[in-house]
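K.L.:
what shape does this take:
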Amino acid sequence: MSFPKTGSKIQVQSYKHNGLIHRTWEETVVLKGTSKVVIGGNDKILVREADGRNWRTREPAICYFDAEHWFNSIGMIRSDGIYYYCNLGSPFIWDDEALKYIDYDLDIKVFPDMTFKLLDEDEFSLHKKQMNYPKEIENIVQNSVDELISWIHQRKGPFAPHFVEMWYERFLQYRL
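P.N.:
So this is what the prediction gives:
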């Protein structure tokens, strides 16, 4: 299986458990692409929602996708620091069309001081019933919340000091 090549532009697609597309991000630049991790960068890109709405991201971001963990993160570079938006979702797959994952509703927003807030618990409860999440998926997602919080506390992976800054410098090389 091939993986996205460094410097190439890819689309990122999130789906819901029922198989329907949820959201699409256009033109993320691949900064690292392996069978285990994809790190990408983007800035002011178009995002398409399943309901037809379109919007643009407001700031540069470094995205981290993992093939072994049930979460991904977006480190957003703002004037007052780096904010992270973390999606609880399936490990990514790459199928030569796009990087894809299933979004399982829960999100964690991390602030520049590394405090955080768990979001969308009501959406998770609703979709769990509507889409009939298997108990195994529910348990994996709940355990992944704990794992993600542990990574935040440990400043591990995309939360490591200077991770976003280092990858952003690399992203800038592709924007010239």
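K.L.:
use CA for all of it now, contacts and neighbours both
P.N.:
Fine.
K.L.:
so which bits of the longest helix along the chain are buried?
P.N.:
The residue-count maximum for a helix in the chain (DSSP state H) belongs to helix 135-154. Neighbour counts over helix 135-154 (16 or more other CA atoms under 10 Å) mark 137-138, 141, 144-145, 148-149, 152 as buried.
K.L.:
kindly report the same for stretch 169-176.
P.N.:
The neighbour-count check on stretch 169-176 (16+ other CA under 10 Å) flags 170-171 as buried.
K.L.:
got it, and stretch 104-113?
P.N.:
For stretch 104-113, by 16+ other CA under 10 Å, it's 104-110.
K.L.:
now tabulate the residues you listed in TSV and tack on distance to residue 49 and secondary structure.
P.N.:
Listed next are the buried residues of stretch 104-113 as TSV, based on distance: CA to CA, whole Å; DSSP: H, G, I helix; E, B strand; the rest coil:
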residue	distance to residue 49	secondary structure
104	16	strand
105	14	strand
106	17	strand
107	17	strand
108	20	strand
109	20	strand
110	23	strand
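K.L.:
please give me the structure for this one as well, since I'd like to look at both together:
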Amino acid sequence: MESYRHCVIKSFKHNGHIHRIWQQNWLVPDDLLAPEHKAESMTVLINRQTPIQESDGKTWISRVPAVSFFIPGEWFNVVALLEEGGIRYYCNVASPPYLQGGVLTYIDYDLDVIRTPDGGRFVVDQDEYEMHKAAYHYPKMVDDKVREGLEALLARIDRGLSPFRDGDAARYYEEWLKRGGGEEN
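P.N.:
The predicted structure follows:
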């Protein structure tokens, strides 16, 4: 049986500058992935009270446990926030992930989708996307991929497709806790 491995998540902006760094995450071993997630070669990471460094260097500690899902080739990623009132999904429209060693990177393209515990969904930060699109001169290919990523993400949410299944996120987190929850696993 494989063990959980430490992983850092680094989010960049299109201009190459750091956007945000999640410093303590744990990679779910392949043998613990749900078959559906394994079939898509998902990278699943867990964190709880992780230090998060912002672009200005300020660091804060997350308050809510999270299970993050990264799918190769997809222009979005999904963070399941395990809140007291239920699981809220915070989804980033972003470049496909790149995992090398213990570091996962992606480019954040501002557009976000929030899926609430009651099933509502909201697209947010469209103004920020348009502002950065102009400031960073996104090529048409990037703009097209961002739009396609948003559409694919909304379709998954609307159809209740993986990873938008509360039981999966809860199971990953509970299994991680049983195995030491961030201690030397």
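K.L.:
quick TM-score on the pair, please.
P.N.:
Here the superposed chains carry a TM-score of 0.92, computed using TM-score structural alignment, normalised by the length of the first structure; 172 aligned residues with a CA RMSD of 1.6 Å.
K.L.:
tell me the helices and strands packed up against the following helix or strand past the longest helix of the first structure.
P.N.:
Sequence-wise, the next helix or strand downstream of helix 135-154 of the first structure (DSSP states H and E) is helix 163-174. Using 3 or more CA pairs under 8 Å, 6 or more residues apart in numbering; DSSP states H and E, the elements in contact with helix 163-174 of the first structure are strand 21-33, strand 37-43, strand 60-66.
K.L.:
contacts for helix 163-174 of the first structure?
P.N.:
Residues outside helix 163-174 of the first structure that contact it (CA atoms under 8 Å, 6 or more residues apart in numbering) are 7, 29, 31, 40-42, 61-62, 75, 82, 157-158.
K.L.:
now stretch 85-102 of the second structure
P.N.:
5-8, 70-82, 104-117, 146, 149-150, 164, 166.
K.L.:
from residue 65 of the second structure, how far off is the counterpart of residue 8 of the first structure in the second structure?
P.N.:
Alignment note: residue 8 of the first structure maps to residue 5 in the second structure; criterion TM-score structural alignment. Counting by CA to CA, to the nearest Å, the gap from residue 5 of the second structure to residue 65 of the second structure is 17 Å.
K.L.:
residue contacts, the closest residue in space to residue 40 of the second structure that isn't next to it in sequence?
P.N.:
Excluding its sequence neighbours, the residue lying closest to residue 40 of the second structure (CA to CA, 6 or more residues apart in numbering) is residue 71, at 6.7 Å. Residue 71 of the second structure sits next to 40-43, 77, 96-97 when contact means CA under 8 Å, 6+ apart.
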